[in-house]
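# Mind folding the following:
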Amino acid sequence: MGCCSARCMLILLCCAQLITAVERQVFDFLGYQWAPIMINFFHIIMIILGLFGAIQYRSRYIIMYLLWTLLWVGWNVFVSCLYLDLGGLSKDSDILSLGVSSHHSWWKDNGPGCATEGLPSAGWENQQNPELTTVLSCWLEYQYIEILHCIVQLLVSLLGFVYACYFISIFSDEEDNFNFIGEIHHPTKPSQMFF
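Reported below is the predicted structural model:
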């Protein structure tokens, strides 16, 4: 029954990862951040494969999920360092938009409690340029919201990684002990072939 509880927990963690990844994908689309959009898309596919592997007892899919989880953890650490301006990275760079546009995090202008004010000039009123608004104050700055997204992803991914490793180890032990004829092979008992 230990396999069932690890399997159920892995399925639950994959579902939680799927929900948080789709939420993150929506806000990255709103901010036109193309690198996170592509990586989130692959992350959603790998979560679905991991979920399928856990439901169908497919160890290869879970191994793919494990390998992707390592890359996903690295990506979230990179994004956290970017928003904290660590290691020569800058949150004002266009790395996440791949240099295609000057867009930035959606949370920069639309964070919780952010009050925006347009330019006072009457000539600019009809323009639809988002760069012409200034953010006066926010309850929580946008970089901290993005870092919180990364922290949630890191915590759920690390838990998923641990449970996936545990599930693979239990599943491989059960495969070794199964005879495929319906009998369970016990390596400690002597074989009774001719008796």
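
# Going by C-alpha atoms from here, please, whenever you check contacts or count neighbours.
OK.

# Buried residues of the helix or strand Arg7 falls within, list them for me.
Assigned by DSSP states H and E, Arg7 belongs to helix 2-30. Within helix 2-30, the residues scored as buried using 16 or more other CA atoms under 10 Å are 6-11, 13-14, 16-18, 20-21, 24-25, 28.

# Mind picking the one among these that's closest to Ser59?
The closest of the buried residues of helix 2-30 to Ser59 turns out to be Arg7 (CA to CA; 11.5 Å).

# Would you mind measuring from that closest one to Tyr163?
8 Å (CA to CA, to the nearest Å).

# Helices along the protein, start to end?
2-30, 34-56, 59-83, 107-110, 142-177 (DSSP state H).

# another one to check against the first:
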Amino acid sequence: MGCCSARCMLILLCGLQLITALERQVFDFLGYQWAPIMINFFHFIMVVLGLFGAIQYRSRYIIMYLLWLLFWVGWNVFVSCLYMDLGGLSKDSDVLSLGVSSHRSWWKDNGPGCQGESPPSAGWQNQQNPELSTVQSCWLEYQYIEVLHCIIQLLISLLGFVYACYVVNTFSDEEESFNFFGEFHHPSKPPHLLF
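The predicted model follows:
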């Protein structure tokens, strides 16, 4: 297979998924969002299995990766709906923190161009409570950054799904044409009888 084959593209997309998921995992850890942390961890495992399957020509691992991508797409749609307050979901709920800690996106206070405004009273300035500071004038609000992360994951996943389907089909065609004696034969021609 050449360098621009579907297998190479699948390997490239898996690598890109690992990089973007690692970036997402770091910011989920900073925001104490425990549900996305666990889902991202399983995503790493399944993408590594898909990567291994593409490198080692193992279609079963790629099929597991394909099944995971269906769940991953659903998860990203759910998170997007949560941050956009669609379908009865609310970004202020504690769904992503599993009720363990206060749910806050790291981007809420640290987004691009966000400037914190200190409380009006001088006595409050010595307090270390992050809830007392308000954030004003962000270039891009935090929910749109989170949705942008989901959209990037969705685009990469959909491309990965298409290439993984093609690679599984290619691998199964190659497996059908392989003889136990190490010979390849064309599926339309009967294999040689070795008696």
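
# and of the helices of structure 1, who's closest to Ser93 of structure 1?
helix 59-83 (8.9 Å).

# What residues of the closest one count as buried?
Buried residues in helix 59-83 of structure 1 (16+ other CA under 10 Å): 59, 61-63, 65-66, 68-69, 72-73, 75-76, 78-83.

# Just give the number of residues close to Leu51 of structure 1.
24 (other CA atoms under 10 Å).

# And Asn129 of structure 2, by the same measure?
Applying other CA under 10 Å, we find 9 residues neighbouring Asn129 of structure 2.

# ok, and the closest non-adjacent residue to Gly87 of structure 1?
Cys81 (7.1 Å; CA to CA, 6 or more residues apart in numbering).

# ok, now how distant is that neighbour from Cys165 of structure 1?
27 Å.

# His185 of structure 1 now?
24 Å.

# quick one: which of those two has more around it?
Shown here are His185 of structure 1 and Cys165; by other CA under 10 Å, Cys165 has more neighbours (17 against 14).

# Dump the helices of structure 1 to JSON lines, plus distance to Ser93 of structure 1.
Shown next, in JSON lines, are these (distance: least, CA to CA, whole Å):
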{"stretch": "helix 2-30", "distance to Ser93 of structure 1": "16"}
{"stretch": "helix 34-56", "distance to Ser93 of structure 1": "13"}
{"stretch": "helix 59-83", "distance to Ser93 of structure 1": "9"}
{"stretch": "helix 107-110", "distance to Ser93 of structure 1": "14"}
{"stretch": "helix 142-177", "distance to Ser93 of structure 1": "13"}
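
# Tell me which of the ones you listed sits nearest to Ile95 of structure 1.
helix 34-56 (7.8 Å).

# and that closest one, what other elements does it pack with?
helix 2-30, helix 59-83 (3 or more CA pairs under 8 Å, 6 or more residues apart in numbering; DSSP states H and E).

# Please state the offset of the last one from the chain centre?
For helix 59-83 of structure 1, the separation from the chain centroid amounts to 7 Å (computed by CA atoms, centre = their mean, to the nearest Å).

# mean shift of it relative to structure 2?
Once the two are superposed, helix 59-83 of structure 1 sits an average of 0.6 Å from its aligned residues in structure 2 (mean CA distance after the TM-score superposition for structure 1).
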